[in-house]
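S.K.: have a look at this prediction, sequence included:
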Amino acid sequence: MALRVIRLVVPAGTAALGAVNGVQKAAIHSSSVRSLRYGWWAYALGERTTPRLSQSSKIITVDGNLASGKGALAQKLADKLGMLYMPEPDTFYMDKMTGEKEPLPVDFNGMCSLEKFYTDPTAADGNSYRLQLWMYVMRLLQYSDAIEHLLTTGQGVVLERSPFSDVVFLEAMFKQGYIRKECVQNYNEIKGISICEFLPPHLVIYVDQPAEEVQKKLKQSSKTYLHHVPLSYLKSIEECYKKTFLPEIRETSELLVYDTAQAQDVERVAEDFEYLKFDKGPWLEQDDVSYHQMRMLVEDKQLVANLTHIPRFLPETTIGAHDFHQKYYTYKSLPGKKYAPGYNSDVGDKYIWLK
């Protein structure tokens, strides 16, 4: 069977976003099953999204090559505009969603390794494509968190990259010979049936830094596995951004491009944001009905994850039934994983019989 999210218990609704951001919110019910969630009845009883949206209720993504300074810009811009900052997800993003105290083994996090990709990008076990596909899933889950936060609170969100720009890494990998053509076809098929369920960001900010300067920064990184990233790979990412992603995204989203020096001037970026008209894209066509449907989707994280599952045989992402069985029950045997959260006595849950 094809590799998919083995961890079936994914937090739903604002519980997921609270776990990611480390924010605890008061609730009426203590039981996870009884927690109040937005649903059809809330909409039927008058819950509406548009009244809470303002001029700053926007999804902003900051894109750029590796070590281009996009993270610093995204965080400072979020603080300046009063928005929520969501750092770029890693392969253990789901651990943050489920509130794990320590990262779980890679068997439950995509069976891939970022460090292995940079040290051995042509590994025969298919690590490179598993990593790429898993990161797309993580970006999609994070993007659903961002939309959920926007629709629930009205507060804008600033992210580093998005599932829309994730394709630049796929194309760069293929150009460098790290993955096969069949992997590209599989990725495009999965993205085709999943990304269409989400609206693109209101604004994309691209930090333009030459690949040569990026490589110099990577060689100064404390992460030694980044010291030998090929210049050709970095140039491929830059080329894919400029020839593929940016021309496409400017048709539906506002686009601002800065070099690394300009990107350090947060005041200027914030001022440019204020002058944008936001007069194009599918967000203009939304109303309370479509917002309701969108909110129902993004609060169901398992449904979002299922959008990325296509039962296709691909050696890089296919595992046998026995292997899947073993991994699934190994996961269920971990502390607190046998039953739904709040119902596991092995981690100290109490009064289970009253819930």
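M.R.: In hand now; what should we look at? Predicted model, so just to flag it, every value in this text is computed and none were measured. Numbers count the residues shown, from 1 in each chain.
S.K.: make it CA atoms for all contacts and neighbour counts henceforth
M.R.: Fine.
S.K.: from residue 57, how far off is the residue sitting nearest the centre point of the chain?
M.R.: In the chain, the residue lying closest to the centroid (C-alpha atoms, centre = their mean) is residue 139, at 1.8 Å. Between residue 139 and residue 57 the computed distance is 20 Å (C-alpha to C-alpha, to the nearest Å).
S.K.: what's near enough to touch the residue nearest to the centre of the chain?
M.R.: Residue 139 makes contacts with 89, 162, 163, 166, as judged by C-alpha atoms under 8 Å, 6 or more residues apart in numbering.
S.K.: and here is the other one:
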Amino acid sequence: MLQSRASNLLQRCSKVVTNAGLKEANKIGSIALQSKAGYATLLDTLGDAYQRVKFKVYRDPRHHLDYDKWCKIFVTEGNIGVGKTAFAEEFAKKLDLKFYGNVSTNYDVERDSSKQVTAPKMMEWYTNPKSVLQMSRNLCNDHFCQEPADYVHTCRYQNNKLVMRALQYCDALAYLLWYGRGVTMVRQFYSDDVFAHAIKEMGWMDKRFWDFYILHRDYLDEDLIPPQVVLYLDASPEQCYENVQAGNNEAEKKLPLDFYKRVEDAYRTSYIPEAEERGVNVVELDWNNPRPVMEVIEELDNLPNMLSPTNLWDIDNSQLKRVMRNAMDDCYRCSRYIYCPIEELWSQQWTQLLYETERDNWDSKYPKGYCVGEGDKWIPLKPEHPHNFLRRF
């Protein structure tokens, strides 16, 4: 209907050209073109509104992925002490993206506690060194930095990092596809083997654990998609070592310079080539002299397309929804963990059972509004009942 009205105006304009002067023709022609532009703008607005409703109702992941240039997973990579966290935080703030910092050994507890009613009380107990969880894990980043040659702790620490990064990356992937909003991360699941490779080259890990680590990583990688863009902050190992020595983290100062060089080699010879083969757009930034974040954003904005020609995101919408469901399903993700054949890394069975018992009997284990222990009522009539509640992220 709108197009027919616009064509009628153009026909009137052509009649004026033959029956009236050139000045009047130009005047009416300009009116017709303005009307046509207004109709086109109205059509675009209605189309955008329709796409937004379609995304909210049907959760169509392709909408934002195709029409929003910044609806992507941006991962900041680089050596220790290069300034990844500060860069990623400012990058996320400038573009209004979801920020995921460097994962900790207790990411799963932090994630679960953020959804509970009594989150501070829960976190205080689970992060207490005397709690069953901490005694069973027995992991510490400072201990790794000060005594990396402790084989049992180093291997347990690296395996925990792999699992926590897989969990965090699934959360970021699900957030991107569910809410249609871009994500910024500091390192991620696919770059965890950089440190595992450096640890192996330093002699802090033997071949038994390396083989198990690679098998576990490949098993966790099923039904995931690598990030679209990786921002690699390239700085010399000597510069990164000096940055750490000038900082306030006394434990990281104990790491030798040779470890920084091994990390740099792992990035250059292993991670970056493999990422580019898998369709990741790796943007290398010279960070020996750091630049303003806005300058980097403008460079990315000037790119015709931030996606690699061989990216793995050009898949069917049903496949994207399948990836989203698997990333959101905690039960599915927990089933991806495999048996560890290395006896030194085993945990006591009674500690795991006690931890699971405490977690299942927690009074406020459900989100606010669905917890019977907190006096919430009319739960079966709410849209998301806790018994079939799909945990958000």
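M.R.: That came through fine. Keep in mind that this is a model prediction, so the values were computed, not measured.
S.K.: any idea where the strands of the stretch 201-350 of structure 1 begin and end?
M.R.: Along the stretch 201-350 of structure 1, the stretches classed as strands by DSSP state E, counting those that start in this stretch are 203-208, 254-259.
S.K.: the first one: average distance to aligned residues in structure 2?
M.R.: On the superposed models, the aligned residues of structure 2 are on average 0.8 Å from strand 203-208 of structure 1, with distances taken as mean C-alpha distance after the TM-score superposition for structure 1.
S.K.: what range in structure 2 matches that strand?
M.R.: Residues 229-234 of structure 2 are matched to strand 203-208 of structure 1 when aligned by TM-score structural alignment.
S.K.: what do you get for stretch 219-236 of structure 1?
M.R.: Residue span in structure 2 matched to stretch 219-236 of structure 1, by TM-score structural alignment: 245-262.
S.K.: mean neighbour count, the strands of the stretch 201-350 of structure 1: which tops it?
M.R.: Highest mean neighbour count among these (mean count of other C-alpha atoms under 10 Å): strand 203-208, with a mean of 24.
S.K.: need the longest helix for structure 2.
M.R.: helix 22-58 (DSSP state H).
S.K.: what's it packed up against?
M.R.: In terms of contacts (3 or more C-alpha pairs under 8 Å, 6 or more residues apart in numbering; DSSP states H and E), helix 22-58 of structure 2 is packed against helix 2-19.
S.K.: let's see 10 Å
M.R.: Other elements packing on helix 22-58 of structure 2 under the criterion 3 or more C-alpha pairs under 10 Å, 6 or more residues apart in numbering; DSSP states H and E are helix 2-19, helix 62-67, helix 151-179.
S.K.: quick one: buried residues of the second one?
M.R.: Within helix 62-67 of structure 2, the residues that qualify as buried by neighbour count (16 or more other C-alpha atoms under 10 Å) are 62, 63, 64, 65.
S.K.: ok so, going back, adding distance to residue 246 of structure 1, write the strands of the stretch 201-350 of structure 1 out as JSON lines.
M.R.: Compiled in JSON lines, the strands of the stretch 201-350 of structure 1 are given as follows (distance: least, C-alpha to C-alpha, whole Å):
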{"stretch": "strand 203-208", "distance to residue 246 of structure 1": "8"}
{"stretch": "strand 254-259", "distance to residue 246 of structure 1": "8"}
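S.K.: to residue 336 of structure 1, which of these lies closest?
M.R.: Closest approach to residue 336 of structure 1 among the strands of the stretch 201-350 of structure 1 is made by strand 203-208 (39.7 Å; C-alpha to C-alpha).
S.K.: what about stretch 267-284 of structure 1, start to end distance?
M.R.: 27 Å.
S.K.: and for the closest residue to residue 81 of structure 1 other than its chain neighbours, the neighbour number?
M.R.: Once flanking residues are discounted, residue 81 of structure 1 sits nearest to residue 270: 7.1 Å by C-alpha to C-alpha, 6 or more residues apart in numbering. As a burial measure, residue 270 of structure 1 scores 15 neighbours (other C-alpha atoms under 10 Å).
S.K.: thought residue 270 of structure 1 was touching residue 56?
M.R.: No - counting by C-alpha atoms under 10 Å, residue 270 of structure 1 does not reach residue 56; the two are 11.2 Å apart.
S.K.: need the residues touching each of the two.
M.R.: The contact sets of residue 270 of structure 1 and residue 56 overlap at residue 81 (C-alpha atoms under 10 Å, 6 or more residues apart in numbering).
S.K.: now do residue 82 of structure 2 against residue 111 of structure 2, distance only.
M.R.: 27 Å.
S.K.: same question, residue 28 of structure 2
M.R.: Relative to residue 111 of structure 2, and taking C-alpha to C-alpha, residue 28 of structure 2 is found at 63 Å.
S.K.: how about residue 253 of structure 2?
M.R.: 29 Å.
S.K.: again, but for residue 201 of structure 2
M.R.: Distance of residue 201 of structure 2 to residue 111 of structure 2, computed by C-alpha to C-alpha: 33 Å.
S.K.: same question, residue 213 of structure 2
M.R.: 24 Å.
S.K.: before we move on, back to that, okay, residue 28 and residue 111 of structure 2: which has more neighbours?
M.R.: Between residue 28 of structure 2 and residue 111, counted using other C-alpha under 10 Å, residue 28 has the larger neighbour count: 18 against 15.
S.K.: contacting residues around the aligned partner of residue 82 of structure 1 in structure 2?
M.R.: Using TM-score structural alignment, the partner of residue 82 of structure 1 in structure 2 is residue 96. The contact partners of residue 96 of structure 2, by C-alpha under 10 Å, 6+ apart, come to 70, 90, 181, 182, 183, 184.
S.K.: one more: residue 239 of structure 2?
M.R.: Here residue 239 of structure 2 is in contact with 79, 81, 82, 245, 260, 287, 288 (C-alpha under 10 Å, 6+ apart).
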